[in-house]
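Asks: dropping a prediction and its sequence here:
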Amino acid sequence: MRRTLLALARSGDGEAFRELVEPHRHELQVHCYRILGSVQDAEDLLQETLLAAWRGIGDYQERASVRTWLYRIATNRCLNALRTGSRRPHEYPAGRSEVPLPEPTHRRAEPSWLEPYPDALLGIADDVPGPEARYEARESVSLAFLAALQQLPPRQRAVLVLRDVLGFRADEVADMLDTSRNAVTSALTRARGALAQERPASDRESAPLPDSPHELRIVDEFSRAFEAGDVDAVVAMLTDDAWLTMPPLPLEYQGPEAIRHFLATVALCGKVRHVLVPTRANGQPAFGWYLRDPRTPIQHAHGLLVLTLTGDRVSALTRFHDNSLLPMFGLPRSLRIEGRADDER
């Protein structure tokens, strides 16, 4: 069947080509996302990959599977985009804090352009990776893993994803990147060492299963405390080493007291009411964050908030300011709640 589709595609049959590559579309987009850190860039590079494959189908010599061939194209397109700076232009979100931000626990040298990935798009086929893989599918799309991955040089990033996430053999990766097996092994060793420093081992096994009663209980408790503006209740749910980050801002706050100070002086200060609308991102519970206008029943988008859970507690709060991300999660820029205009009076 595959050979028939391949022969038809080589003859110019577009429908046969689509049938040949469609099973790999979602996993290729997630692959581009892992390397680029941006959902929007990943979609652009996916389209470039499929176009390049269509144009080059006549040169495909079947030395590797169609899947491996497509990964070769996608990986090199992503590396070229990183090398030439041809990705979408990045800017800080227009919305700025109306109060000064407290001094962070840690300040990164550069902004992190990582974007969240909607769970609804995580229809990936690499959840049963090859024998070389070291990371489970759920872990390999987590924000902690992606944030650490973005700190690696692009080529090391690609090698680590191809080897440790997707489970390709060293010889296969060397062929994809037009390099030697020794170069791949060396890059992987450096990448693993850097990733271990950037992302210390965490108690991943204790994280509740997605959408389980355990997870839903924690998420509901957090949502109620946050919407009530109860800083003490929110902080009581944090682990002792919890982080608060706000990509792309290079400011990071670690520990309950640093996060308490930020919440009390910035996020939950004043009389503004907050509304959290549940969604999911990167295999983790998340919320569309809205601010209630006390003069109207309108709630204005205030970005996206993603939780990382460890046991019964929250080990990371990741706030994304960019409201343009919300439509990818099926969330509007504003909400109108009928019959609540008098709630605040």
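Replies: Cool, got the structure.

Asks: going forward, measure contacts between C-alpha atoms and count neighbours the same way
Replies: Noted.

Asks: dump the residue contacts of residue 29.
Replies: 42, 43, 45, 46 (Cα atoms under 8 Å, 6 or more residues apart in numbering).

Asks: for it, give its distance to residue 48.
Replies: Residue 29 sits 11 Å away from residue 48, taking Cα to Cα, to the nearest Å as the criterion.

Asks: ditto for residue 306
Replies: Taking Cα to Cα, one finds residue 306 at 30 Å from residue 48.

Asks: ok, the two, which is more surrounded?
Replies: residue 306 (23 against 16; other Cα atoms under 10 Å).

Asks: mind telling me what element that one is part of?
Replies: strand 298-310 (DSSP states H and E).

Asks: from the chain's centroid, how far away is the helix or strand following that strand?
Replies: Per DSSP H and E, strand 298-310 leads on to strand 313-320 as the next helix or strand towards the C-terminus. Mean C-alpha position of strand 313-320 versus that of the full chain (Cα atoms, centre = their mean, to the nearest Å) differs by 13 Å.

Asks: and for stretch 65-75?
Replies: Worked out by Cα atoms, centre = their mean, stretch 65-75 lies 22 Å from the chain centre.

Asks: check it against this one:
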Amino acid sequence: MRGTEAGELAARARNGDGQAFRELVEPYRRELHVHCYRILGSVQDAEDLLQETLLAAWRGIGGFEERASARTWLYRIATNRCLNALRAGARRPLTDHRPEVPLPEPSHRRPEPSWLEPYPEMMLDEIADHVPGPEARYETRESVSLAFLAALQELPPKQRAVLVLRDVLGFRAAEVAGMLDTTESAVTSALKRARNTLAHELPSADREGAPLPESPRERRIVNDFVRAFESGDVDAIVALLTDDAWLTMPPLPLEYQGPAAIGHFLRTVALREDPRFLLVPTRANGQPAFGCYQSDPRTPILHAHGVVVLTLAGDRIAAVTRFLDNSLLTVFGLPRSLRESRR
């Protein structure tokens, strides 16, 4: 949006023109949603905070003096709303998940639940369509990869916000200082600490070796996984894993690493007694994903069983993330149940 056009819209909005306000903020709606998601880790919380941001912007439009762009002004509001939510502990309750059998001892146990949720690819496409060049589109998806988002959640809130604003969105230190009502030196210090933490939290594997999205190579790996999972073939699933692969199940803090640990979990919990599953393909966070459904032997209905996201490395699967919250299926446009005839 050109500066003169934005200035005219802002002036009309300050005079109470609701349509002008909508035209002023609409170009930034989706990227603000992704921004809230990066900081909060929850697509559902991000929607709530986006609505709060737009309401606060409308109520505060009279104070928008255009010293910064409308985009910077909106990011300031959104960032501070997200930080307030984190400080208030306004997190969604744990999924009421009671495993039918005792879970094996995990390879690692996080000190608290993981609030991370998957982000539907169809929402990212709305941003990628406005980003010039394939390299920029790749970077957009990398900045919402599950590995990056999981590492972000390990940062204190203000460091998390600074890193996203500086390294992901490219705002200058002075701009970020203005957004957070702090000094440039404080921003620089927070960014340095955040980068050091991320260097230790992010996986060491070279993710550039992952297949391109929707490529024949990616489809082959995904199809092999679907066949193995739907048939309950644990050995075939294990053969697809990297030596350091992870199985995680947000929000549960339990994590299983390595083919042996993951295979044991599948045999004793997820795929015990030959259950029948159907995986409906979708995409999340730039990665292959599925709505998971399990059959009910008493009815022809397949019931929701969470969302599964794969992280690929080379010709193998580096992580299987199973999100337990069945309400996420509706975020991906998937039903809560299917009829058996769909198989």
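Replies: That came in fine, so what should we check first? Everything numeric in this text was worked out from a predicted model, so none of it was measured.

Asks: I'd like the contacts of residue 29 of structure 1 as CSV, with distance to residue 4 of structure 1, neighbour count and secondary structure appended.
Replies: Below are the contacts of residue 29 of structure 1 laid out as CSV (distance: Cα to Cα, whole Å; neighbours: other Cα atoms under 10 Å; DSSP: H, G, I helix; E, B strand; the rest coil):
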residue, distance to residue 4 of structure 1, neighbour count, secondary structure
42, 30, 23, helix
43, 28, 17, helix
45, 27, 24, helix
46, 24, 26, helix
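
Asks: can I get these in a markdown table with distance to residue 151 of structure 1?
Replies: Formatted as a markdown table, the contacts of residue 29 of structure 1 follow (distance: Cα to Cα, whole Å):
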| residue | distance to residue 151 of structure 1 |
| --- | --- |
| 42 | 18 |
| 43 | 21 |
| 45 | 20 |
| 46 | 22 |
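
Asks: what's the local residue count around the residue in structure 2 that residue 26 of structure 1 lines up against?
Replies: Under the alignment by TM-score structural alignment, residue 26 of structure 1 pairs with residue 30 in structure 2. Counted with other Cα under 10 Å, the neighbours of residue 30 of structure 2 add up to 17.

Asks: name the helix or strand for residue 30 of structure 2, please.
Replies: helix 29-40.

Asks: once aligned, what mean separation remains between that helix and structure 1?
Replies: Relative to the matching residues in structure 1, helix 29-40 of structure 2 has an average distance of 0.3 Å after the fit, by mean Cα distance after the TM-score superposition for structure 1.

Asks: in structure 1, which spans are strands?
Replies: Shown for structure 1, the strands assigned by DSSP state E span residues 106-107, 238-246, 249-254, 273-281, 284-292, 298-310, 313-320, 334-336.

Asks: which stretch of structure 2 lines up against the last one?
Replies: So the one you mean is strand 334-336 of structure 1. Under TM-score structural alignment, the match for strand 334-336 of structure 1 is residues 337-339.

Asks: same question for the second one.
Replies: Under TM-score structural alignment, the counterpart of strand 238-246 of structure 1 in structure 2 spans residues 241-249.

Asks: show me how far the matching stretch is from its chain's centre.
Replies: 18 Å.

Asks: after alignment, which residue of structure 1 pairs with residue 298 of structure 2?
Replies: For residue 298 of structure 2, the residue aligned by TM-score structural alignment is residue 295.

Asks: to clarify, my last question referred to residue 149 of structure 2.
Replies: Under TM-score structural alignment, residue 149 of structure 2 pairs with residue 146 in structure 1.

Asks: so how many other residues sit close to its match?
Replies: By other Cα under 10 Å, the residues close to residue 146 of structure 1 number 22.

Asks: would you agree it is in contact with residue 139?
Replies: No: in this structure residue 146 of structure 1 lies outside contact range of residue 139 using Cα atoms under 8 Å: 9.3 Å.

Asks: mind listing the helices for the stretch 151-300 of structure 2?
Replies: In the stretch 151-300 of structure 2, the helices defined using DSSP state H, counting those that start in this stretch lie at 157-163, 173-180, 184-201, 216-230, 234-239, 259-265.

Asks: nearest to residue 205 of structure 1 among the contacts of residue 29 of structure 1?
Replies: residue 42 (29.1 Å; Cα to Cα).

Asks: my read: that closest one touches residue 36, true?
Replies: Yes: at 6.7 Å, residue 42 of structure 1 counts as touching residue 36 under the criterion of Cα under 8 Å.

Asks: of the contacts of residue 29 of structure 1, closest to residue 246 of structure 1?
Replies: Of all the contacts of residue 29 of structure 1, residue 42 has the smallest distance to residue 246 of structure 1: 20.9 Å, by Cα to Cα.

Asks: tell me who's in contact with the equivalent of that closest one over in structure 2.
Replies: Alignment note (TM-score structural alignment): residue 42 of structure 1 maps to residue 46 of structure 2. The contact partners of residue 46 of structure 2, by Cα under 8 Å, 6+ apart, come to 33, 34, 36, 37, 40.
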